[in-house]
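Colleague: here is a sequence together with a model predicted from it:
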Amino acid sequence: MSTTSPEQNKALVLKAFDTLFNQRDYEAAERFWSDSYIQHSAHIEPGRDGLFNLIRSIPSGLHYEHGMILAEGDYVIVHGRFTGTGRPSAWIAADVLRIENGKLAEHWDVLQDEATLTESKSGLPMFGNRFPA
């Protein structure tokens, strides 16, 4: 169990995601991800290098925005949207991260293509309060 609070862990995750996904500052991002980072995502190669290499391969328009974020102990879950990935629709993600020694140590995610109004059976957006343009 870490000595950081849930609020500190949430702030760490948001800063890390902004640094890597929006700023694409790989050198600065290294300080947020553990050298022994464990990646559970089926679409990302192992470790920190696997994640960083994936982001390097995505067009320069990549953008991440977060929505709801929850933390308990060493775990953070953040609901977010990835746009500009080169795919036809944005990805809506629930990222689960384990924090260890002030760094992102382990990651799981659930990804889904964002539905339009006509595709949504509920009539509600998957992220935020409006559908994508």
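Modeller: Great, that's in hand. Keep in mind that this is a model prediction, so the values were computed, not measured.
Colleague: can we go C-alpha only for contacts and neighbour counts from here?
Modeller: Will do.
Colleague: who's in contact with the residue nearest the centre of the chain?
Modeller: By Cα atoms, centre = their mean, the chain has its centre lying nearest to Asp95, at 5.4 Å. Residues near Asp95 by Cα atoms under 8 Å, 6 or more residues apart in numbering: 76-80, 107-110.
Colleague: repeat for Pro46
Modeller: Pro46 touches 38-40, counting by Cα under 8 Å, 6+ apart.
Colleague: one more pass at 7 Å, please.
Modeller: 38-39 (Cα atoms under 7 Å, 6 or more residues apart in numbering).
Colleague: and it, how far is that from Ala71?
Modeller: 24 Å (Cα to Cα, to the nearest Å).
Colleague: cool, and Trp108?
Modeller: 14 Å.
Colleague: okay, the two: which has more neighbours?
Modeller: Ala71 (18 against 15; other Cα atoms under 10 Å).
Colleague: ok, and what's touching the one helix or strand the more buried one maps to?
Modeller: Using DSSP states H and E, Ala71 sits within strand 63-72. For strand 63-72, the surrounding residues in contact (Cα under 7 Å, 6+ apart) are 6, 10, 21-22, 76-84, 128.
Colleague: this is the other structure I want to compare:
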Amino acid sequence: MRHMKNETANTQAILKFYRVFYNEKRFGEGAMLLAENFINHHPGVAGQGRQGMIDDFGRHARDIFPDFHIEAKRMVAEGAFVWTHSLITGLPQGAGAVSVDIWRFENGAIAEHWDVAQGLKPDQNPASMF
């Protein structure tokens, strides 16, 4: 049995997380959407848990990609999971990237994250990924 109300709430939580945490760089506020014991399966992330996400991404945003921005182009929710297909800009290599992220919710909080990303080439057909 699907829980559309939860799926809608989870989708809205991811959009808020993208906006507040990643795009506005209000890490403390955005991280409140994460479970205290949040697990990030991204291989480049050193820290785990809510505070680990704040520390790790905060350092990257400050030192490596201060102009990082993510825009969800497509989203699908089913049960405790939300998938996003997103455009990332503001990366050091310049052209940006496309990512597909999977977010798992538990007790109304973002509990777990997986992703795959592919860099874009400057001369790439903009419609090729979206």
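Modeller: Yep, it's here. Here the structure is a predicted model, which means the values were calculated and not measured.
Colleague: so what's the nearest residue to the residue nearest to the centre of structure 1 once chain neighbours are set aside up against?
Modeller: Computed as Cα to Cα, 6 or more residues apart in numbering, the closest residue to Asp95 of structure 1 that is not its neighbour in sequence is Asp109, at 4.4 Å. Taking Cα under 7 Å, 6+ apart as the criterion, Asp109 of structure 1 is in contact with 41, 93-96.
Colleague: what is the equivalent residue in structure 2 for Asp109 of structure 1?
Modeller: In structure 2, the residue matched to Asp109 of structure 1 (TM-score structural alignment) is Asp115.
Colleague: its match - that's part of a strand, no?
Modeller: Yes. Assignment of Asp115 of structure 2 by DSSP: H, G, I helix; E, B strand; the rest coil places it within a strand.
Colleague: against His3 of structure 2, how distant is it?
Modeller: On the measure of Cα to Cα, Asp115 of structure 2 and His3 of structure 2 end up 24 Å apart.
Colleague: do the same with Glu24 of structure 2
Modeller: Glu24 of structure 2 is 30 Å from His3 of structure 2, by Cα to Cα.
Colleague: comparing the two, which residue is more hemmed in?
Modeller: Using other Cα under 10 Å as the criterion, Glu24 of structure 2 and His3 rank with Glu24 on top: 14 against 10.
Colleague: if we can go back for a sec, residues in structure 2 aligned with the helix or strand that the strand holding Ala71 of structure 1 is followed by?
Modeller: Using DSSP H and E, the helix or strand that directly follows strand 63-72 of structure 1 along the chain is strand 75-83. Mapped onto structure 2 using TM-score structural alignment, strand 75-83 of structure 1 covers residues 81-89.
Colleague: ok, whatever residue of structure 2 lines up with Glu65 of structure 1 - how many residues close by?
Modeller: Matched to structure 2 by TM-score structural alignment, Glu65 of structure 1 sits across from Glu71. Glu71 of structure 2: 18 surrounding residues under other Cα under 10 Å.
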